[in-house]
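>>> Sequence first, predicted model second:
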Amino acid sequence: MTGVQQEIVGEDEGGQRLDRYLRRKFPQLSQGRIQKLLRTGQIRVDGKRCEASGKIEAGQVVRIPPLENGGAEGGIPKRLHPVDEKQLAFLKRAVLFDDRDVLVLDKPAGLAVQGGSGLGDHHLDALLDGFAEDGERPRLVHRLDKDTTGVLVLARNRRAAQALTESFRLRETRKYYLAVVKGRLPENSGKVALKLAKRGLKGQERMEVAEDGDRAVSLYRVLDRLGDAAALVALWPQTGRTHQLRAHMAALGCPIVGDAKYGGGECENLPGNHGHAMLLHAWRIILPHPHKGILDVSAPVPATFVKACRELGLNLPGRGEDPFMDVE
C-alpha cells in the first residue's frame, strides 16, 4: 500500500473540478472510486470534505488516502519506480538550479510534463523519481505545454512546495516567455484581459475567449519586428490558465509561429522554415526562494528558436534583461 499523500494544487491547476484534477493526476483512479472516497471523507481538501464537482484553488492541499497499488479498484500506482535511464541522463543535463528546496529544469520541446492518453511513461513526471533525495521525489508546482521549452520549477519537499505555490498564488512570481508571433500586434506593449474556456470535442479541445470563462490576464511587449509579418515578443502571464499565452496571442490575430492548434502553423509568407516547432520559450523566472532571498533563473534560448530569429532578422534580448522592469 502507498502511504497518505498530500498533493498541493499547482499554480495552473486551480479553478477546475476536484474529480477532474484527480483523474488527471491519478489516471488509474476511476470516477466511481473517487466518488466513494469523497463520500466517505477519505479524500479531503484542506482537511475538509468536498464534493466531486467542487472547485479547487492553487495552494490547497488534497489528501489522498492509502490505497492498494493497481488492482481492480483502481488504486494509485506507487510513485517511486525505475525510470528510463537514457531519458533521465538527458534531463539531468538540463538542470539549471538545484538545492535542498528547489529544482529548476530546462524542459525540452516534445516532453509532456504529466502523463495523458497514449503517453505511457514518456513524460517528465515519470522521470522525477530519478531526482529523489531521501526517498522524496520533487513536486511539480506549475506546468509547461508539451512543445513549450524552458524554465520549469519543482519543489524538493512539501514545505518548499507550499511556499512556491503560495508565491504563484499571490502573484509574487515573474514568469517571462519569449515568442515569435505572426502579424503585427496592435501596440508595442499591452495587456490582454480576456476570459478563457475550454471548447471543442474530446481530443480536439482548445481554449477560446468566452464570457463564461475563467479570468486570464497576459502582458506583452514587442522586442523586435519584421515589418507587419512577424514580431519577437516578451510575454508575462499574470494568471496561469491552460494555453493562456497561445490563446491570447491568437485572439489578437497574432498566433505564435509553429502553433498549429491556434493558427500559427502556416508560415509560407515568412523567411525560412518555421512550421516544425512552436516558437514559445519559458525564458526567465523570478520568485522568492522558500528560505533565502530571490531566485532568478534563465533558460538558454533553444537552437531552433535562435535559428528562426536569425532567419527573420529578429534580435534576441541579452541574458538578464528585464522587458517588464517598469511594470509592478
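Now that the structure is in, tell me what you want to look at.
>>> Please make it C-alpha for all contacts and neighbour counts, starting now.
OK.
>>> what are the ranges of the helices in the stretch 151-300 of the chain?
158-169, 244-251 (DSSP state H, counting those that start in this stretch).
>>> tally of neighbours for residue 227?
By other C-alpha atoms under 10 Å, 9 other residues sit near residue 227.
>>> ok, back up a step: kindly compare burial across the helices of the stretch 151-300 of the chain and name the winner.
With neighbours taken as mean count of other C-alpha atoms under 10 Å, these reach their highest mean count in helix 244-251, at a mean of 23.
>>> before we move on, which element is the residue nearest the centre of the chain in?
Centroid check for the chain by C-alpha atoms, centre = their mean gives residue 143 as the closest residue, at 2.0 Å. Assigned by DSSP states H and E, residue 143 belongs to no helix or strand.
>>> adding another structure so you can compare the two:
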Amino acid sequence: MTYKTLSASIIYINEDMINQRIDNFLKKKFKNTPKSMIYRIIRTGKVRINKKRIKPNYKLKIGDYLKVPSIKVLIQEKKYFNVKNYEKNLLNNILYEDDHLLIINKPSGIAVHGGSGLNFGVIEYFRNVRPLEKFLELVHRIDRDTSGILILAKKRTSLVKMHQQIRENKIKKEYIALVHGLWPHNLKKISQPLLKITSNNKQKKVIINDNGKISETYFQIKKQYSFTTLISVFPKTGRTHQIRAHTSHVGCPILFDKRYGNLDLDKLIKNKESCNRLLLHAISINFIHPSNGNILNIKAPLDMNIRNFLQTLV
C-alpha cells in the first residue's frame, strides 16, 4: 500500500458543516485514512478547535476554527473516466433542481460514487462540473446497474431533513422490474431478512438469513408476457440489493442480473435489441420538500433501451 502525506490545514466551519461530530467529519473528509489514526490525532490533541483540545463527540459549530495536523492518506489505484463522457447522460438527465435538491434520472452502468476500483461516479461528476457549489452529497444510493431516480442534496440542512424522512419511512419509492417467469398473483409482499456477505470471488452480496436485517418489499403485476412479468416494486425498507435478492429468492430473478440472476434463463430470452443491462428502474419517488414542505412526486421515464426491449416481448 502507498500513502501520501497531506500538509497541515486550517478549516473554517460554515453552515454546511455544522452539527457533525468532529470524528465523523474527519473520517468523511479523509476517507482513505485509517479510523485509528483519526481517533489518535484527536485523542492526543493534534486536532484543535479554536486552539483547544476536543473530544471525538464534539459537534461542529458555525465559525469554529479547525486545525488539522499533517496526515497520511492511502493512495488507491482506480480506473479513471473522462469527465466529458458523463455530460450527455447526466446533465441532460436532470429531472428537478432548486437551491436545495438536484434530482437526476441515472443511467444504468454509472456508479453513484467512486469506490471499488472506480475513480468517478455521479457525485464526483457534479462536484467537478459545479465547483462553486459549497455542498453536494448523495441523499441515497441506487445500484450501479439500476437506472432511475437519484437525489443529491445541495445543503446540509436539506440532507439532514431528507435522511430523517428516510428513517421515518416517509419517502415512497416505486421501481419497475422485468422478471423471469409468471409472477404469482397472490404474491404481493416479501418479508425476508437480508444479510451482507462476501462470496468466494470477493463479490459483495446479500442473502436471505435469519441473522440479517428486516427487509420488506411489496409487488404489483403490471403486465404478464409468455415467459416474463413486468412488475411494480415498492420497497418499504432500503437494504442493499433488496429488490434483486427478494425476486431471486422466489424464483423470479430480474432479467440480466449478473449477481442474483439466472444466466441460463437469460440466454433463453430472444434479445433482438441486444439488451444486457439489469432490467430494474427507479421510476418514481414521493417525499416532502426539505425547505418549503411541499409534497414532490418525481417521475423518471424509462430509457429507450428498456422501452424498445419491452416492445419485442410477447
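Arrived safely. For clarity, every value in this text was computed on a predicted model and none was experimentally measured.
>>> Please state their TM-score.
After superposition, the two chains reach a TM-score (TM-score structural alignment, normalised by the length of structure 2) of 0.77; 276 aligned residues with a C-alpha RMSD of 3.3 Å.
>>> Which among the helices of the stretch 151-300 of structure 1 is found nearest to residue 92 of structure 1?
Shortest separation from residue 92 of structure 1 across the helices of the stretch 151-300 of structure 1 is recorded for helix 158-169, at 20.5 Å, computed as C-alpha to C-alpha.
>>> So the residue nearest to residue 131 of structure 1 when sequence neighbours are not counted versus residue 97 of structure 1, what's the distance?
Spatial nearest neighbour of residue 131 of structure 1, chain neighbours left out: residue 137 (6.3 Å); criterion: C-alpha to C-alpha, 6 or more residues apart in numbering. Look at residue 137 of structure 1 and residue 97 of structure 1: by C-alpha to C-alpha, to the nearest Å, they are 16 Å apart.
>>> Who has more neighbours out of those two?
The neighbour count for residue 137 of structure 1 versus residue 97, taken as other C-alpha under 10 Å, is higher for residue 137 (20 against 15).
>>> and the aligned partner of the more buried one in structure 2, which of the three is it?
Structural alignment (TM-score structural alignment) places residue 137 of structure 1 against residue 135 in structure 2. Using DSSP: H, G, I helix; E, B strand; the rest coil, the structure places residue 135 of structure 2 in coil.
>>> Now do the same contact list for residue 135 of structure 2.
Under the criterion of C-alpha atoms under 8 Å, 6 or more residues apart in numbering, the neighbours of residue 135 of structure 2 are 16, 153, 154, 155, 156.
>>> Share the number of residues neighbouring the corresponding residue of structure 1 for the fourth one, please.
Taking TM-score structural alignment for the superposition, residue 155 of structure 2 sits opposite residue 157 in structure 1. Counted with other C-alpha under 10 Å, the burial measure for residue 157 of structure 1 works out to 17 neighbours.
>>> Over to residue 263 of structure 1?
Counted with other C-alpha under 10 Å, residues neighbouring residue 263 of structure 1 total 19.
>>> Trace it over to structure 2, please.
Correspondence of residue 263 of structure 1 to structure 2, assessed by TM-score structural alignment: residue 261.
>>> Look up how far residue 105 of structure 2 lies from its match.
24 Å.
>>> Excluding residues flanking it in the chain, which one is nearest residue 162 of structure 2?
residue 290 (6.4 Å).
>>> Touching, that neighbour and residue 164? I think so.
No - Residue 290 of structure 2 is beyond contact range of residue 164, at 9.8 Å (criterion: C-alpha atoms under 8 Å).
>>> Contacts only, for the spatially closest residue to residue 187 of structure 2 that is not a sequence neighbour.
Nearest residue to residue 187 of structure 2, sequence neighbours excluded (C-alpha to C-alpha, 6+ apart): residue 219, at 7.3 Å. Residue 219 of structure 2 is in contact with 187, 188, 189, 231, 232, 233, 234, counting by C-alpha under 8 Å, 6+ apart.
>>> Who wins on neighbours among the residues you listed?
When neighbours are counted by other C-alpha under 10 Å, residue 233 leads the contacts of residue 219 of structure 2 with 24 neighbours.
>>> Please tell me how far the nearest residue to residue 261 of structure 2 once chain neighbours are set aside sits from residue 242 of structure 2.
Nearest residue to residue 261 of structure 2 in three dimensions, chain neighbours excluded: residue 253, at 5.1 Å (C-alpha to C-alpha, 6+ apart). Going from residue 253 of structure 2 to residue 242 of structure 2 by C-alpha to C-alpha gives 12 Å.
>>> cool, residue 185 of structure 2 as well?
Counting by C-alpha to C-alpha - residue 185 of structure 2 and residue 242 of structure 2 are separated by 20 Å.
>>> ditto for residue 179 of structure 2
Look at residue 179 of structure 2 and residue 242 of structure 2: by C-alpha to C-alpha, they are 14 Å apart.
>>> what's the answer for residue 229 of structure 2, then?
Distance from residue 229 of structure 2 to residue 242 of structure 2, by C-alpha to C-alpha: 18 Å.
>>> Repeat that for residue 286 of structure 2.
Counting by C-alpha to C-alpha, the gap from residue 286 of structure 2 to residue 242 of structure 2 is 19 Å.
>>> all strands of the stretch 51-200 of structure 1, in order?
Along the stretch 51-200 of structure 1, the segments classed as strands by DSSP state E, counting those that start in this stretch run 61-64, 95-98, 102-107, 139-140, 149-155, 174-182, 189-193, 196-199.
>>> Does residue 73 of structure 1 touch residue 31 like I think?
No - between residue 73 of structure 1 and residue 31 there is no contact, the gap being 10.6 Å when judged by C-alpha under 8 Å.
>>> counterpart of the residue nearest to residue 187 of structure 2 in structure 1?
When structure 1 is aligned by TM-score structural alignment, residue 219 of structure 2 is paired with residue 220.
>>> Tell me how many other residues surround the closest residue to the residue nearest to the centre of structure 1 other than its chain neighbours.
Excluding its sequence neighbours, the residue lying closest to residue 143 of structure 1 (C-alpha to C-alpha, 6+ apart) is residue 113, at 6.4 Å. Residues near residue 113 of structure 1, counting by other C-alpha under 10 Å, number 20.
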